[in-house]
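Trainee: Sequence first, predicted coordinates after that:
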Amino acid sequence: MRIVVLDDYQRVARAYGDFDSLPEADVEVVHEHIADRDALVAALQDAEVVVAMRERTAFPAEVFERLPKLRLLVTTGMANAAVDFAAAAAHGVTISGTTMYGNTKSSNTAELTWALILACRRHVVTEDRALRDGRWQTTVGSDLAGSTLGVLGLGRMGTQVARIGQAFDMRVIAWSENLTAERAAEAGATLVSRDELFAGSDVLTVHLKLSERTTGLVGAAEFAAMKPSAVLVNTSRGPIVDETALVAALIAGSIAGAGLDVYDVEPLPRGNPLRGAPRTVLLPHLGYVTEASLRGMYQQVVEDIAAWQAGAPVRVLAPPA
């Protein structure tokens, strides 16, 4: 049985997942992203099992059509908007997921959110570069205490971020389409209107799931409504924020800065305007990249494959609603 593991940038898949325990398994691990579709199909030829890292690699109908031997697609996470579930079913491909963090209760994305918030508000990257160039104290930071944290999406991750905001003595406000005042209060936040969220936030952090409804939700009108002193942080999904509008807002000074861990296209292309945008802190989608998270994911990947081999697949994903 040929198994191909995609996008193992850190070269930890074999160390964290016991692939050797799988009977008659020929495992190939790919350490670089394969963006070209023909190259991807060539790399996956004869594979019965493919392991995909979240939504990094798209699996549309065309790919399933060109991989007739594929029978199991394991995706890290319990949802994947880059997979055509109907095409997978039509070609007899089972899709299993992982709970991302294995058996841990990791808050790694929430932690990274705060790393970006602090980096933006205290100009950490700018001062690091200035110091290395021989300059000393080139910026003035902004206090978190007494300022307003706006949370766009108050689910599990947004709630963790909100509670940390309270520890910094920030006022926390939140909005999402179905959020109630009671649910917001449980997280230590105040429910506000959509307009109030953008206008009132000193730090606006995005924690929504990507869907047709949320794609492009933060665009030119929202940036125009924000304070010129506000910063945007997105550790959720890139397409929720209109990248073109964000770059324009940064160049115009409509907002003070942005901290990003996610993008429309990943890895972020070399020519993407965000790379040259001012007052940004850009990370290569590190929100989930911790030892505990990756170890838990790859352990569950092996469990998924073993269960499928035994004829009783686990963590089988249903098409998105």
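Mentor: Right, received. Where do you want to start? Quick caveat: nothing in here was measured; it's all calculated off a predicted structure. Residues are numbered from 1 along each chain as shown.
Trainee: C-alpha from now on. contacts and neighbour counts both.
Mentor: Fine.
Trainee: contacting residues around T139?
Mentor: With contacts defined as Cα atoms under 8 Å, 6 or more residues apart in numbering, T139 is in contact with H123, E127.
Trainee: Against F64, how distant is it?
Mentor: 52 Å (Cα to Cα, to the nearest Å).
Trainee: now swap in G271 and tell me
Mentor: 30 Å.
Trainee: So those two - more neighbours on which side?
Mentor: Between G271 and F64, counted using other Cα atoms under 10 Å, F64 has the larger neighbour count: 22 against 8.
Trainee: Quick check, the more buried one in contact with A88.
Mentor: Yes: contact criterion Cα atoms under 8 Å: F64 and A88 qualify, at 6.5 Å.
Trainee: ok, W114 to A310 distance?
Mentor: 43 Å.
Trainee: higher neighbour count, those two?
Mentor: Regarding W114 and A310, a neighbour count based on other Cα under 10 Å identifies W114 as having more, with 17 against 9.
Trainee: ok but that one is inside a helix, no?
Mentor: Yes: with DSSP: H, G, I helix; E, B strand; the rest coil as the criterion, W114 is part of a helix.
Trainee: which residues sit in contact with the closest residue to it other than its chain neighbours?
Mentor: The shortest distance from W114 to any non-neighbouring residue, by Cα to Cα, 6 or more residues apart in numbering, is to V161 (7.5 Å). V161 is in contact with A110, E111, T113, W114, counting by Cα under 8 Å, 6+ apart.
Trainee: Regarding L208, what is its secondary structure?
Mentor: Per three-state DSSP, L208 ends up coil.
Trainee: thinking it is in contact with L152, fair?
Mentor: Yes: with contact defined as Cα under 8 Å, L208 counts as touching L152 (6.7 Å).
Trainee: Check which helices and strands the top helix by length along the chain sits against.
Mentor: Longest helix in the chain, counting residues (DSSP state H): helix 291-309. For helix 291-309, the contact count by 3 or more Cα pairs under 8 Å, 6 or more residues apart in numbering; DSSP states H and E identifies helix 13-16, strand 72-75, strand 94-97 as packing neighbours.
Trainee: at 10 Å what do you get?
Mentor: With contacts taken as 3 or more Cα pairs under 10 Å, 6 or more residues apart in numbering; DSSP states H and E, helix 291-309 sits against helix 13-16, strand 49-52, strand 72-75, strand 94-97.
Trainee: Second structure for comparison follows:
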Amino acid sequence: MKIAVLDDYQAVAERCGNWAALGADASVEFFTQPIPAEQLPERLKPYDVIVAMRERTPFPGTLLRQLPNLRLLVTTGSRNRAIDIPACRELGVPVCGTDSDPFLAAELAWALVMALYKRVADNDADIRAGRWQPVIGQSLKGTTLGLLGMGKLGQRMSEFGKVFGMNVIAWSPNLTPERCAPFGVECVGKQQLFERADVVSIHMVLSASTRHLVGEAELGWMKETAYLVNTSRGPLVDEQALCRALHGGRIAAAALDVFEQEPLPADAEILQVPNVLLSPHVGYVSWQNYQTYYHDAVEDIQQWLAGSPVRLLEA
């Protein structure tokens, strides 16, 4: 049995899973670099089992139909919109997921909020350059946190904001005051959120209707002193519009963990704009979460071999 573990960028998968438990007949190969899309059919053709790292490598039906040996697809996490589940079902390939810390991305989002308010990156750069206290941070207390989305992550962010004395407002297309009330959050209209928030943090699912949810108009509604934080999905924000807003000083700064193209190309425009704090899509990354991912991935393979697959993804 040949197993491919994809997109192991930080070379942790081998250490975080007990792959030896699969037995001597299992040959496991770990890929630490992304495979170009045009090479995927040929490179992945030999494998019986593929372990995908979240949505780093897409698996559309066109690719799946070129993998005649594929018998099991495992993804870290309990959802992967980059896998064509109906095509897998048609081909008789089960798709299994893993457990994951559902609140981990909120930790990074809050770290980015704090870094923007307290000018952490600026202070680090200044002190290394011999400059002492040239910038001034801000207090969080009394400022307004605007949340795009009030699912599990938005709810956790609202708790963080409340602890720091912030006023918290939220919007999403179907959000109601009743859903916000238990968290002490004010439900507002979309334009009102962008106009009132001192920092907007995005916690939405990417879909056709939410692509470029934050664009020229929304950035134009924001205060010149406001911040934008995105730890959800890159295409939720029109990256070119954001670059223009930052170049033009229309908003104070942004912090991004996700991008329209990942890994971020060396010539990406966002690397050239001022007042942007960048992170390489690590909102779900921690040693503990990796250990959960790869422990469960091994268990998924074992249970599938035993004829009792677990954590099957149905959609």
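Mentor: Nice, I can see it. As the structure is a computational prediction, the values presented were derived from the model and not from experiment.
Trainee: For the two chains, what TM-score is obtained?
Mentor: The TM-score (TM-score structural alignment, normalised by the length of structure 2) is 0.96; 314 aligned residues with a Cα RMSD of 1.3 Å.
Trainee: What number of residues are in the vicinity of whatever residue of structure 2 lines up with E177 of structure 1?
Mentor: If you follow E177 of structure 1 across to structure 2 using TM-score structural alignment, you land on P173. P173 of structure 2 has 11 neighbours, counted by other Cα under 10 Å.
Trainee: And P173 of structure 2, how far from F31 of structure 2?
Mentor: Taken as Cα to Cα, the span from P173 of structure 2 to F31 of structure 2 is 39 Å.
Trainee: how close does the longest helix of structure 1 sit to structure 2?
Mentor: Once fitted to structure 2, helix 291-309 of structure 1 is off its aligned match by 1.1 Å on average (mean Cα distance after the TM-score superposition for structure 1).
Trainee: Report the aligned residue range of structure 2 for that helix.
Mentor: Going by TM-score structural alignment: helix 291-309 of structure 1 matches residues 287-305.
Trainee: just to revisit the earlier point, can I get the helices and strands packed on helix 291-309 of structure 1 in a markdown table including mean neighbour count?
Mentor: Below are these laid out as a markdown table (neighbours: other Cα atoms under 10 Å):
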| stretch | mean neighbour count |
| --- | --- |
| helix 13-16 | 17 |
| strand 49-52 | 24 |
| strand 72-75 | 25 |
| strand 94-97 | 24 |
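Trainee: Just put the ones you listed in JSON lines and tack on distance to A43 of structure 1.
Mentor: Converted to JSON lines, those look like this (distance: least, Cα to Cα, whole Å):
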{"stretch": "helix 13-16", "distance to A43 of structure 1": "18"}
{"stretch": "strand 49-52", "distance to A43 of structure 1": "10"}
{"stretch": "strand 72-75", "distance to A43 of structure 1": "15"}
{"stretch": "strand 94-97", "distance to A43 of structure 1": "19"}
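Trainee: of the ones you listed, which approaches A248 of structure 1 most closely?
Mentor: Ranking these by proximity to A248 of structure 1 (Cα to Cα) places strand 49-52 first, at 33.3 Å.
Trainee: V113 of structure 2: what's its closest spatial neighbour, skipping adjacent residues?
Mentor: Nearest to V113 of structure 2 is V229, by Cα to Cα, 6+ apart, at 7.0 Å.
Trainee: which residues are common contacts for L208 and L152 of structure 1?
Mentor: G158, S176, N234 (Cα atoms under 10 Å, 6 or more residues apart in numbering).
Trainee: Going by distance to T75 of structure 1, which of the residues you listed wins?
Mentor: Checking the shared contacts of L208 and L152 of structure 1 against T75 of structure 1 by Cα to Cα gives N234 as the nearest, at 22.2 Å.
Trainee: do you know how far the aligned residue in structure 2 for the closest one is from W221 of structure 2?
Mentor: By TM-score structural alignment, N234 of structure 1 lines up with N230 in structure 2. Using Cα to Cα, we find N230 of structure 2 at a distance of 17 Å from W221 of structure 2.
Trainee: Can you pick out the residue with more neighbours from these two?
Mentor: Neighbour count, other Cα under 10 Å: between N230 of structure 2 and W221, N230 has more, with 22 against 18.
Trainee: ok, the more buried one to H203 of structure 2 distance?
Mentor: 8 Å.
Trainee: Also K45 of structure 2?
Mentor: 36 Å.
Trainee: Neighbour count: these two, which is higher?
Mentor: H203 (26 against 15).
Trainee: which residue in structure 1 lines up with that one?
Mentor: Match for H203 of structure 2 (TM-score structural alignment): H207.
Trainee: burial count for the nearest residue to that match once chain neighbours are set aside?
Mentor: In this structure, H207 of structure 1 finds its nearest non-sequential neighbour in G153, 4.8 Å apart by Cα to Cα, 6+ apart. Residues lying near G153 of structure 1 (other Cα under 10 Å) number 21.
Trainee: residues touching G153 of structure 1, list them.
Mentor: Shown in contact with G153 of structure 1 (Cα under 10 Å, 6+ apart): 159, 174-179, 205-209, 236.
Trainee: for the stretch 1-150 of structure 1, what spans make up the helices?
Mentor: Under the criterion DSSP state H, counting those that start in this stretch, helices of the stretch 1-150 of structure 1 are mapped to 13-16, 37-44, 61-65, 85-90, 108-121, 124-132.
Trainee: which other residues reach the shortest one?
Mentor: The contact list for helix 13-16 of structure 1 (Cα under 10 Å, 6+ apart) reads 5-8, 19-20, 27-31, 291-292, 294-299, 301-302.
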